[in-house]
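Asker: predicted model, plus sequence, below.
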Amino acid sequence: MWRRPSATFCRWLESSKKKAESCWEVKVDRRSWSNVLKAGAPWPMEKWRALGSGSTSSAGSRSLPGVSRITLSPEQAASARLEVATERTRLEQAALLLETCARCLTEAREAVLLDVQQELLDLVLKVAMQVIHDEVAQRPELITFQVEKALARVKEDSMMTVRVHPSMLDILRQASPGVLESLGPTARVHFEPDSSIAPGGCMVETSQQIVDARIATQLARIGTALKQGPSP
C-alpha cells in the first residue's frame, strides 16, 4: 500500500536536489576554464590578471571588458569647464534673486499690516468718539466728572475759567458747590459757554496754564500713544 513520504524524507530530497544543482554549476564553470587552459602549457601571470579583472591600460588604470575609455580634447575639456562655471553662476544668481524676493515680500507684508493697524486704530477712535457723545447725550451730568479731573490738574489757586458747551452750562452751575469743594478755599471758578467745545469736554484756563480736556483731544492722545507703541 502506497504511503505519502514523510516530512523528513521531503526535506532530504530537496537538500539533495540543491546540492546536485550546485555541483552542476561548478562543473560547467570548470568546462569553460578548460577551453582556455591547455594541458601542460605555461600561462603567464599577466594573462591571469587580465582575465580575472579586465585589461590594464598603459597608464596602469584598469578598465572593464567591453567598456571604452572616453577621452576629451583640450578644447572639449575647456568647454565643459566653462559650461559648469556658467551653470554655477546662474544658480547663484537665482538663489540671490529668491532671497531678494523673500525679503521684499516680508517688508511688503509688514507694511500692509502696519497700514491695516493704523486704519483699525482710526476706526476704533471714531467709534469711541461716537459712543462717548451718545453717552453724554443720555447722561449730561458726566460733564461734572470731566471738569473735576481738569481742575485737579491746575497747579494754582487763582481765578480759573472753565469753558464748556452751552448745553452743559446749566448742569455745571447746579453742580458747582460740589465741584468747588475739592478746590482750595481761595480758588475761584468762572464758567463760560463755548460752542466750539463738543458736549462732554471742557477747557480750563488760568493766567499761566491751559488744561485741554476736550474729548477729541483725549482720544487723539490715546491714538498717538497706541501708534507709537510701548517705549523701549
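Answerer: The structure has been received and is ready for your questions. Numbering: from 1, shown residues only.

Asker: only C-alpha atoms for contact and neighbour calcs from this point on.
Answerer: Noted.

Asker: residue 203: which element?
Answerer: strand 202-205 (DSSP states H and E).

Asker: residue 83 now?
Answerer: helix 74-138.

Asker: how far is the strand holding residue 203 from where the chain is centred?
Answerer: Here strand 202-205 is found 49 Å from its chain centre; the criterion is C-alpha atoms, centre = their mean, to the nearest Å.

Asker: quick one: list the elements packing against that strand.
Answerer: helix 142-152, strand 159-164, strand 210-213 (3 or more C-alpha pairs under 8 Å, 6 or more residues apart in numbering; DSSP states H and E).

Asker: how close does the nearest residue to residue 136 once chain neighbours are set aside get to residue 107?
Answerer: Setting aside the residues directly before and after it, residue 136 is nearest to residue 200 in space (C-alpha to C-alpha, 6 or more residues apart in numbering), at 5.8 Å. Relative to residue 107, residue 200 is positioned 42 Å away (C-alpha to C-alpha, to the nearest Å).

Asker: looking at the two, which is more packed in?
Answerer: A direct count of neighbours by other C-alpha atoms under 10 Å for residue 200 and residue 107 places residue 200 higher, at 27 against 12.

Asker: is it correct that the more buried one falls within a helix?
Answerer: No: under DSSP: H, G, I helix; E, B strand; the rest coil, residue 200 sits outside any helix and is assigned coil.

Asker: contacting residues around it?
Answerer: 132, 133, 136, 140, 142, 143, 146, 165, 168, 214, 215 (C-alpha atoms under 8 Å, 6 or more residues apart in numbering).

Asker: cutoff 7 Å now
Answerer: Residues near residue 200 by C-alpha atoms under 7 Å, 6 or more residues apart in numbering: 136, 142, 143, 215.

Asker: quick one, what contacts the first one?
Answerer: Under the criterion of C-alpha under 7 Å, 6+ apart, the neighbours of residue 136 are 142, 199, 200.

Asker: comparison target below:
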Amino acid sequence: NKAYDEAYQIGLQDGFKSAVDQRLKDINQAIDDFQVLVNSIHTIKTDLIYQNEAHIVSTIFRIAEKIAYGHIAENPDFVLPVIRQSIELAQADDEVTVLVSPEQIDFIENLKKLSGRDFDFLKNIRLEPSDKVMSGGCIVETNYGVIDAQVQTRVEKIWTELSQALPKIKKIAG
C-alpha cells in the first residue's frame, strides 16, 4: 500500500511537472507568435508610410502649386521680380524681348503710368504680349537663347526634382 502511495505521488509529481513544462512550452510559443505578429505589424506600418510618402509629397506639391497660382492671380505685381530676375540673366546690351501674358502687359503699362516706380530695368527691353505665356511668368528671348520663367515651367521643374527624390513604391504581390 505504501509503495502504491509513493508510486502514485511520484506519478502525480511527474505528471504535474510534465503538464507545467508543456504549458510553459505553449506559453513561450504563444509569446514567440505574438512577437512575430508585432514585428509584422511594425513592418506593415513602415511599408505603408513609405509607400504613401510619394503620394503625400505629391499632394502637398499640388496644394502648394494651387496656392502659388492663386497668389499670383490675387497679386499680379508679383510678376515684376520674375521679369527683373530673368532680364538680369540676359546681358543689357543684347537684343532682349520679354514675352508676357496679355493681361500682364496691360498691368505693367498701367503700373508704369500710375506708380512712378523705377522701371529702368526695362529701358533696353521690348515687352510683347504672348498667348503662350500664363499670367505670372515670362519668356525672355536673347541673342544667346531663351529663358523660360513661366510659373508652370518652374513648377514642373520643381516637381521633376522632387519626384526624382521620392522613394519608389514597391509592388505588393496580390
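Answerer: Great, that's in hand. Keep in mind that what you see is a predicted model, and the values were worked out from it rather than measured.

Asker: got a TM-score for the pair?
Answerer: Superposed pair, TM-score by TM-score structural alignment, normalised by the length of structure 2: 0.61. Supporting alignment: 150 aligned residues with a C-alpha RMSD of 4.1 Å.

Asker: hang on, the earlier thing: export the helices and strands packed on strand 202-205 of structure 1 to JSON lines and tack on mean neighbour count?
Answerer: Shown next, in JSON lines, are those (neighbours: other C-alpha atoms under 10 Å):
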{"stretch": "helix 142-152", "mean neighbour count": "18"}
{"stretch": "strand 159-164", "mean neighbour count": "20"}
{"stretch": "strand 210-213", "mean neighbour count": "17"}
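
Asker: ok so, going back, so what does the residue nearest to residue 136 of structure 1 match up with in structure 2?
Answerer: In structure 2, the residue matched to residue 200 of structure 1 (TM-score structural alignment) is residue 136.

Asker: what separation do you get for its match and residue 46 of structure 2?
Answerer: Taken as C-alpha to C-alpha, the span from residue 136 of structure 2 to residue 46 of structure 2 is 41 Å.

Asker: one step back: next one: the helix holding residue 83 of structure 1 to chain centre, how far?
Answerer: So, by C-alpha atoms, centre = their mean, the centroid of helix 74-138 of structure 1 is 11 Å from its chain's centroid.

Asker: quick one: that helix to helix 142-152, angle?
Answerer: Inter-element angle recorded for helix 74-138 of structure 1 and helix 142-152: 110 degrees (by axes from the mean of the first three to the mean of the last three C-alpha atoms, to 10 degrees).

Asker: returning to that earlier point: figure out which of the helices and strands packed on strand 202-205 of structure 1 is closest to residue 223 of structure 1.
Answerer: Closest of these to residue 223 of structure 1 is strand 210-213, at 15.3 Å (criterion: C-alpha to C-alpha).

Asker: against structure 2, where does the closest one fall?
Answerer: So strand 210-213 of structure 1 sits over residues 146-149 in structure 2, by TM-score structural alignment.

Asker: can you name the residues in contact with that stretch?
Answerer: By C-alpha under 7 Å, 6+ apart, stretch 146-149 of structure 2 touches 86, 137, 138, 139, 140, 141.

Asker: and stretch 131-151 of structure 2, which residues are buried?
Answerer: 133-142, 147-151 (16 or more other C-alpha atoms under 10 Å).

Asker: quote the end-to-end distance of it.
Answerer: End-to-end span of stretch 131-151 of structure 2 (C-alpha to C-alpha): 14 Å.

Asker: next one: the residue nearest the centre of structure 2 from residue 153 of structure 2, what distance?
Answerer: Nearest to the geometric centre of structure 2 sits residue 57, at 2.6 Å (C-alpha atoms, centre = their mean). Residue 57 of structure 2 is 19 Å from residue 153 of structure 2, where distance means C-alpha to C-alpha.

Asker: ok, now residue 120 of structure 2?
Answerer: 27 Å.

Asker: same question, residue 35 of structure 2
Answerer: From residue 35 of structure 2 over to residue 153 of structure 2 (counting by C-alpha to C-alpha), the distance is 51 Å.

Asker: cool, and residue 166 of structure 2?
Answerer: The gap separating residue 166 of structure 2 from residue 153 of structure 2 is 20 Å, by C-alpha to C-alpha.

Asker: could you do residue 98 of structure 2 as well?
Answerer: 16 Å.

Asker: tell me the contacts of the closest residue to residue 206 of structure 1 other than its chain neighbours?
Answerer: Counting by C-alpha to C-alpha, 6+ apart, residue 160 is the residue found nearest to residue 206 of structure 1 once chain neighbours are left out, at 5.0 Å. Residue 160 of structure 1 is in contact with 188, 189, 190, 204, 205, 206, counting by C-alpha under 7 Å, 6+ apart.

Asker: and of those residues, the nearest to residue 14 of structure 1?
Answerer: residue 204 (114.1 Å).

Asker: give me every residue that touches that closest one.
Answerer: 150, 151, 160, 161, 162, 163, 210, 211, 212.

Asker: quick one on the thing from earlier: neighbour-wise, which of residue 120 and residue 153 of structure 2 wins?
Answerer: Taking neighbours as other C-alpha under 10 Å, residue 120 of structure 2 and residue 153 compare with residue 153 leading, 12 against 8.

Asker: in which helix or strand does that one reside?
Answerer: Going by DSSP H and E, residue 153 of structure 2 is in helix 151-165.

Asker: please apply the same query to residue 27 of structure 2.
Answerer: helix 2-74.

Asker: appreciated, that's everything.
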